[in-house]
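Novice: My questions concern the predicted model and sequence given below.
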Amino acid sequence: MKTVILNTYGPASVLVIADMPNPKPKPGEVLIRVQASSVNPVDLGVRSGNILPAEKGFFPMTLGWDAAGIIEKLGAGTEGFKVGDHVMAISPQPGTQVGTHAEFVALPIEQVVKITKSIPFTTAAALPLVGSTALAALQALNLPKGASVMINNPDGAVGAMAATIAPLLGLRLAEQDETDVDGAVDVRGNEHAQRAFVAVRDGGVYATIVPDWWKPNGVFTASRGITPLIVQNPANQDVLAPLAEWLEQGILKQDIEDILPLDQIADAHRRMEAPGRTGKLVLRHFD
């Protein structure tokens, strides 16, 4: 199969197209013929060596968290899925070192949800990581319907998605200069995190997706009845299924800046490295 690999950490030029063996689905896994994937900032971090896998990375390595495609083959114990199903999937690549920038990927069914055939693969492929991260952060707050929530960067990728999802959960999106909000989600860290923390009322809730910002005995500790929550994307059906449902209803969609062929992935990385760029770049795997 055609796969994007890197044999060493480095600049975008280390990404090359190679012919690799097709993966075989293990029990509990499905083999997906990937029709589209997308590029996320975490891919750039892993490629450059700034974000290292929990265990020593092995080469050749394939990057990519997001995928949309068609089930090609089933492993044992994959009831509920069938060959030919259209699906959306997520792969936490730094942890599993299973990337989606390939013609085929085998993933556990917990990381896969079915989508209707009316949803374009390029639309679905733009959503898994950014959408599930935003949803997981909002779910972590566990706020009741009608509560106010601040997103401290509603114009960024995850922040914009969280701002879109919050009303779908019955939450009121707070203004950036609002105070005494019921909860807040930090998607930026640093001084932006501090300002959002101050805006939360005593006894409110606060969650961050920027774990390096919360350090033991660091800037933030439990105070005013608020215990900061660190949110890690669970990369499972609990956060994927609602996204698929909202996609089908036409009430959730990630803005896409451009769609490129898979073999232009190095150019996609270079474009994403430009200062201030937040647009979503999707990769089309087949013409």
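Specialist: Alright, I've got the coordinates.
Novice: going forward, measure contacts between C-alpha atoms and count neighbours the same way
Specialist: Noted.
Novice: for the stretch 101-250 of the chain, what spans make up the helices?
Specialist: Using DSSP state H, counting those that start in this stretch, the helices assigned to the stretch 101-250 of the chain run over residues 121-125, 128-141, 157-168, 190-199, 237-249.
Novice: Tell me, how many residues neighbour the closest residue to Leu127 other than its chain neighbours?
Specialist: Excluding its sequence neighbours, the residue lying closest to Leu127 (Cα to Cα, 6 or more residues apart in numbering) is Gln254, at 6.1 Å. Residues lying near Gln254 (other Cα atoms under 10 Å) number 20.
Novice: ok, structure two:
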Amino acid sequence: MNTNKKMRAIGLKQYGSLDGFAPIELSLPEPRKGEVRVRVHASAINPADYKVALGELKFVHARNFPMILGYDFSGVIEALGEGSEWNIGDAVFGFLPYAPSNARGAFAEALIAKTNEITLKPTGVSHIQAAVAATPALTALQAIRDIGKLPHSGGRVLVTGISGGVGSTAIGVILKLQAVPVGVGSGRGIELAKKLGATKVIDRQHQDVFKSSEGNFDVIFDAAAAYRWSQWKASLRSGGKYVTTFPSVPLFLDKLKSLIATTGVGFVGVKSRQADLQLLGKWLESGLTISIDSTFAVRDVAKGIEKLHRGDILGRVAVDVINGF
């Protein structure tokens, strides 16, 4: 890859279809001050990938075509920008910004990362494991700890969407935060949540989720973005907070109503904070489990995105980049 200054990638030709991905060749990017170039070993597929590809959520990636998607990554540093304190050969992981300023993607042989938005990958953790952990674990951590203001220990947290990447990962994050996780889901996700350590799981297809929650919560993390604060406010303790993953008009209406209530409403837009990635690295090293549904070669990433779009998954869909072209 380095000899001819070119790299391979999977590019999206235009918005509107998941059939628009194709192999392309691009110039190898050069890192500037405060940046490194990472040879990508592994990535993972997020809902943002199919929402951007279909033109449903254009503001979380630059509108450049051919577009390289893929946010999560794990790999090895192969080039340094000016003043970098990293070393060539360091194994690192993280995720690219979910922002219109991000014109990069992890479905490629290499990417440019900011030096303060990556952390060392633990030696006992595979590139696949690190890549699939980055976005969902930090989303859950920032939603529950920072926005939800979870007590230091002994809190109670309800999480929805336990079949998905963020919801299933949140169970382990809640346990690491020394709190008690209660899950809401259905089908195969119920057994997955129990396996991951949920103390109670509510079957949303066969139970009244609001009447079955039993007691109040410090945080209700709606990872599935399937509910509203107005539905859950009676299940929150005084000072507790409902946090969702998707901004909407109902969310902002609820936020206004919550100003005169004893409970709050929040939205998490995950940020790649190095301190949080470092904490995640320690958690992965000490046994935090990230459920992986399947792994696709990067050349078949469109199939993986389609699988996630259908919703027929348990946990994360991983992407093998280093061996996948």
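Specialist: Arrived safely. These figures come from a predicted structure and were not determined experimentally.
Novice: returning to what we had before: any chance of the helices of the stretch 101-250 of the first structure in JSON lines, plus mean neighbour count and distance to Phe104 of the first structure?
Specialist: Formatted as JSON lines, the helices of the stretch 101-250 of the first structure follow (neighbours: other Cα atoms under 10 Å; distance: least, Cα to Cα, whole Å):
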{"stretch": "helix 121-125", "mean neighbour count": "24", "distance to Phe104 of the first structure": "14"}
{"stretch": "helix 128-141", "mean neighbour count": "24", "distance to Phe104 of the first structure": "17"}
{"stretch": "helix 157-168", "mean neighbour count": "22", "distance to Phe104 of the first structure": "27"}
{"stretch": "helix 190-199", "mean neighbour count": "18", "distance to Phe104 of the first structure": "39"}
{"stretch": "helix 237-249", "mean neighbour count": "18", "distance to Phe104 of the first structure": "20"}
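Novice: would you turn those helices into a markdown table with distance to Gly69 of the first structure?
Specialist: Listed next are the helices of the stretch 101-250 of the first structure as a markdown table, based on distance: least, Cα to Cα, whole Å:
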| stretch | distance to Gly69 of the first structure |
| --- | --- |
| helix 121-125 | 6 |
| helix 128-141 | 13 |
| helix 157-168 | 22 |
| helix 190-199 | 37 |
| helix 237-249 | 13 |
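Novice: quick one: which of those helices is nearest Thr3 of the first structure?
Specialist: helix 121-125 (16.8 Å; Cα to Cα).
Novice: Tell me the gap between that closest one and the middle of its chain.
Specialist: 13 Å (Cα atoms, centre = their mean, to the nearest Å).
Novice: now swap in stretch 33-45 of the first structure and tell me
Specialist: The chain centroid and the centroid of stretch 33-45 of the first structure are separated by 9 Å under Cα atoms, centre = their mean.
Novice: before we move on, what about stretch 114-131 of the first structure?
Specialist: Put simply, stretch 114-131 of the first structure sits 12 Å off its chain's centre (Cα atoms, centre = their mean).
Novice: and the residue nearest to Leu127 of the first structure, how far is that from Gln97 of the first structure?
Specialist: Separation of Gln254 of the first structure from Gln97 of the first structure (Cα to Cα, to the nearest Å): 25 Å.
Novice: just Phe59 of the first structure next, same as before
Specialist: Counting by Cα to Cα, the gap from Phe59 of the first structure to Gln97 of the first structure is 10 Å.
Novice: Between these two, point out the one with more neighbours.
Specialist: Neighbours per residue (other Cα under 10 Å) separate Phe59 of the first structure from Gln97, with Gln97 holding more: 21 against 12.
Novice: show me what contacts the aligned residue in the second structure for the more buried one?
Specialist: Matched by TM-score structural alignment, Gln97 of the first structure corresponds to Ala103 in the second structure. Neighbour list for Ala103 of the second structure: His61, Ala62, Arg63, Asn64, Met67, Ile68 [criterion: Cα atoms under 8 Å, 6 or more residues apart in numbering].
Novice: Go ahead and report the secondary structure state at Glu25 of the second structure.
Specialist: Judged by DSSP: H, G, I helix; E, B strand; the rest coil, the three-state class of Glu25 of the second structure is strand.
Novice: Pretty sure it sits against Met7.
Specialist: Yes - if you go by Cα atoms under 8 Å, Glu25 of the second structure and Met7 touch, sitting 5.7 Å apart.
Novice: okay, these two: which has more neighbours?
Specialist: Using other Cα under 10 Å, the more surrounded residue of Glu25 of the second structure and Met7 is Met7, with 18 against 13.
Novice: In contact with Gly131 of the first structure, which residues?
Specialist: So Gly131 of the first structure contacts Val158, Met161, Ala162, Leu240, Leu243 (Cα under 8 Å, 6+ apart).
Novice: How about Lys6 of the second structure?
Specialist: Applying Cα under 8 Å, 6+ apart, the residues near Lys6 of the second structure are Glu25, Leu26, Ser27, Leu28.
Novice: center of the first structure, which residue is that?
Specialist: Leu129 (1.2 Å; Cα atoms, centre = their mean).
Novice: on that earlier part again, which of the contacts of Gly131 of the first structure are conserved in the second structure?
Specialist: Retained in the second structure (both residues aligned by TM-score structural alignment, their matches' Cα atoms under 8 Å) from these: Val158, Met161, Ala162, Leu243.
Novice: just curious, which of the residues you listed is nearest to Val87 of the first structure?
Specialist: Comparing these against Val87 of the first structure with Cα to Cα places Leu243 closest, at 12.0 Å.
Novice: aligned partner of the closest one in the second structure?
Specialist: The alignment partner of Leu243 of the first structure in the second structure, by TM-score structural alignment, is Leu280.
Novice: follow-up on the earlier one: how about the contacts of Gly131 of the first structure in JSON lines, adding distance to Gln264 of the first structure?
Specialist: Compiled in JSON lines, those are given as follows (distance: Cα to Cα, whole Å):
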{"residue": "Val158", "distance to Gln264 of the first structure": "24"}
{"residue": "Met161", "distance to Gln264 of the first structure": "26"}
{"residue": "Ala162", "distance to Gln264 of the first structure": "29"}
{"residue": "Leu240", "distance to Gln264 of the first structure": "27"}
{"residue": "Leu243", "distance to Gln264 of the first structure": "28"}
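Novice: quick one: which of the residues you listed is nearest to His192 of the first structure?
Specialist: Val158 (14.7 Å).
Novice: how close does the counterpart of that closest one in the second structure sit to Asp19 of the second structure?
Specialist: Applying TM-score structural alignment, one finds that Val158 of the first structure aligns to Val166 in the second structure. Going from Val166 of the second structure to Asp19 of the second structure by Cα to Cα gives 26 Å.
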